[in-house]
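Chemist: Provided below are the primary sequence and the corresponding predicted coordinates.
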Amino acid sequence: MPPAIIVEHVSKEFILRHNRAMGLKTRFLSVFHKNKREKREHFLALDDVSFTLEKGEALGLLGHNGSGKSTLLQIIAGILQPSKGRVITNGRVAPLIQLGVGFNPELTGYENIFLNASLYGFLNKEIKRRVKSIIEFSELEHFIDAPLKNYSSGMQMRLGFSVAVNLQPDILLADEILAVGDQAFQDKCLNKIAEMRRNGMSLILVSHSQEQVNMFCDAFLLLDHGQVVHRTK
């Protein structure tokens, strides 16, 4: 059986552009002439990261802010492309990464369920079979026909989480997204993830909570300045 995820020598470099303060005239002229006041900085967010996640395993990503955890998760999800290396995934991936990703604020909650699920590769007929359970799990029945722009951030998180877990993905990518709603709903989410883990789902969890990592994960990967400095098994 092939692994759920293979990450091979992945590096990611960003170019940070720093513009010194300039007036309106200078900004206008810079459109036609190379801006000599612009400074560029090469930032290596990930540096030769490799690991394999077997099917049914769960891996926690730990590290301080800026260590590369979220960048790595976005590359695995296909949101970002690596500068070097490659990522292979086997199975349907559901990313719970950033609030608002895969949603349109002008559409209703109901419409956004179809939009978000289609990005995971589901057809409309498949989504229709699951839409009732998604709405019920989110506990947003009274707001589901309202535009998403009228939702609070907590309500958007609830909807995003509900779509992801009720589509029964083979691989769930979660980035500090488990704190959704009140304590009762958080417990409901944690119980749902535990159930999915028992049914063989693979999981990568980014968290600052060692307790959550210990609860769900078979191993953890510690990142520091974009490099793997420790891994447990």
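Modeler: In hand now; what should we look at? The shown structure was predicted, so the numbers you read here are calculated from the model rather than taken from an experiment.

Chemist: all contacts plus neighbour counts: C-alpha atoms, from now on.
Modeler: Noted.

Chemist: start to end distance for stretch 204-223?
Modeler: Using C-alpha to C-alpha, to the nearest Å, one end of stretch 204-223 lies 14 Å from the other.

Chemist: got the buried residues for it?
Modeler: Within stretch 204-223, the residues scored as buried using 16 or more other C-alpha atoms under 10 Å are 204-208, 213, 216-217, 219-223.

Chemist: residue furthest from the geometric center of this protein?
Modeler: Lys25 (40.8 Å; C-alpha atoms, centre = their mean).

Chemist: then this one, side by side with the first:
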Amino acid sequence: MTNKIVLSDVNLHYASVAFKERSLKTMLASLVKGPGGRKAVADIHALKDVSLSIVPGERVGLLGHNGAGKSTFLKMVAGLYPISSGKRTVEGTVRSLFDISLGFEPDATGRENILYRGLLLGLTPKFMRSIESEIVEFADIGEFIDYPIKTYSAGMQVRLAFAISTAVGGDILLLDEVIGAGDANFMIKARKRIGELVEQAEILLLASHDFQTLQSICKRGLVFHHGQVIFDGPIGEAVIHYRRVNHV
């Protein structure tokens, strides 16, 4: 099977009620108010008619202002967000590095969470047990690995999450910004690990505001603007186009 990403006229909408209401009670109250209630808010059209293909060997940078659609695009490719219309084809093992601290069970130990997080990544308990010692060594949080996650500092949680999420590479690697993973020594290890994953991946998608990083890693750039891909071409030209559109 050839690893690839092919999108044809892909649209993605968010239900506005998910953003507008702060609780179930206020949501239900607004629904029973009828036409005389508050003004309706239209659903958010997060991705608009996106058509493109990405093949093995490509390193693609995603540019755009905050809210332009970069992160939504990555999560759609990862299969986390269902599309509203169009066709999405993603062939290959996908590994993503965003929201890496999600999926922790606070009352369970770090060691137990290694297993839980592995299951969320689609890996088997047997496989997670086989790489547990490597993850523990990389996270380097000492005896806290056998303490509940709720006793961890924020930095310790990020270190363990990063160690788990990057323990296994994939054919298609999705990165959202550069990971801040703790102290200076750990950051050196983290950057090296990311570099190894990038080298191993057949396809890389990297969303970042760091143009220097994008231009050093990627050859192709996609510029997002209000949910649309308004430029698709060489990364250097993509940076120029982004700056022109956003007046920076």
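Modeler: Thanks, I have it. Nothing here was measured: the structure is a model prediction, and the numbers come from that model.

Chemist: coming back round to it: element containing the residue farthest from the centre of structure 1, please.
Modeler: Assigning secondary structure by DSSP states H and E places Lys25 of structure 1 in helix 24-30.

Chemist: equivalent analysis for Leu115 of structure 1, please.
Modeler: For Leu115 of structure 1, the element it lies in under DSSP H and E is helix 109-119.

Chemist: after superposition, how close is that helix to structure 2?
Modeler: Compared with structure 2 after fitting, helix 109-119 of structure 1 deviates on average by 1.3 Å (mean C-alpha distance after the TM-score superposition for structure 1).

Chemist: mind listing residues that contact the helix or strand that that helix is followed by?
Modeler: For helix 109-119 of structure 1, the succeeding helix or strand toward the C-terminus, using DSSP H and E, is helix 124-138. For helix 124-138 of structure 1, contacts defined as C-alpha atoms under 8 Å, 6 or more residues apart in numbering pick out 113-114, 117-118, 141, 144, 158-159, 161-163, 166-167.

Chemist: what angle separates helix 124-138 of structure 1 from helix 109-119?
Modeler: Interaxial angle of helix 124-138 of structure 1 relative to helix 109-119 (axes from the mean of the first three to the mean of the last three C-alpha atoms, to 10 degrees): 120 degrees.

Chemist: report the buried residues of whichever helix or strand comes after helix 124-138 of structure 1.
Modeler: Using DSSP H and E, the helix or strand that directly follows helix 124-138 of structure 1 along the chain is helix 153-166. Judged by neighbour count using 16+ other C-alpha under 10 Å, the buried positions of helix 153-166 of structure 1 are 155-166.

Chemist: so which residue is smack in the middle of structure 1?
Modeler: Geometric centre of structure 1, nearest residue: Ile97, 2.2 Å, by C-alpha atoms, centre = their mean.

Chemist: can you put the buried residues of stretch 204-223 of structure 1 in TSV and add distance to Ile88 of structure 1 and secondary structure?
Modeler: Below are those laid out as TSV (distance: C-alpha to C-alpha, whole Å; DSSP: H, G, I helix; E, B strand; the rest coil):
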residue	distance to Ile88 of structure 1	secondary structure
Ile204	14	strand
Leu205	18	strand
Val206	19	strand
Ser207	23	coil
His208	26	coil
Val213	23	helix
Phe216	23	helix
Cys217	21	coil
Ala219	20	strand
Phe220	19	strand
Leu221	18	strand
Leu222	21	strand
Leu223	20	strand
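
Chemist: mind putting those residues in TSV, distance to Ser11 of structure 1 included?
Modeler: Output for those, formatted as TSV (distance: C-alpha to C-alpha, whole Å):
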residue	distance to Ser11 of structure 1
Ile204	18
Leu205	20
Val206	18
Ser207	21
His208	23
Val213	24
Phe216	27
Cys217	24
Ala219	22
Phe220	19
Leu221	16
Leu222	16
Leu223	13
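
Chemist: of those, closest to Leu44 of structure 1?
Modeler: Leu44 of structure 1 lies nearest to Leu223 out of those, by C-alpha to C-alpha, at 13.0 Å.
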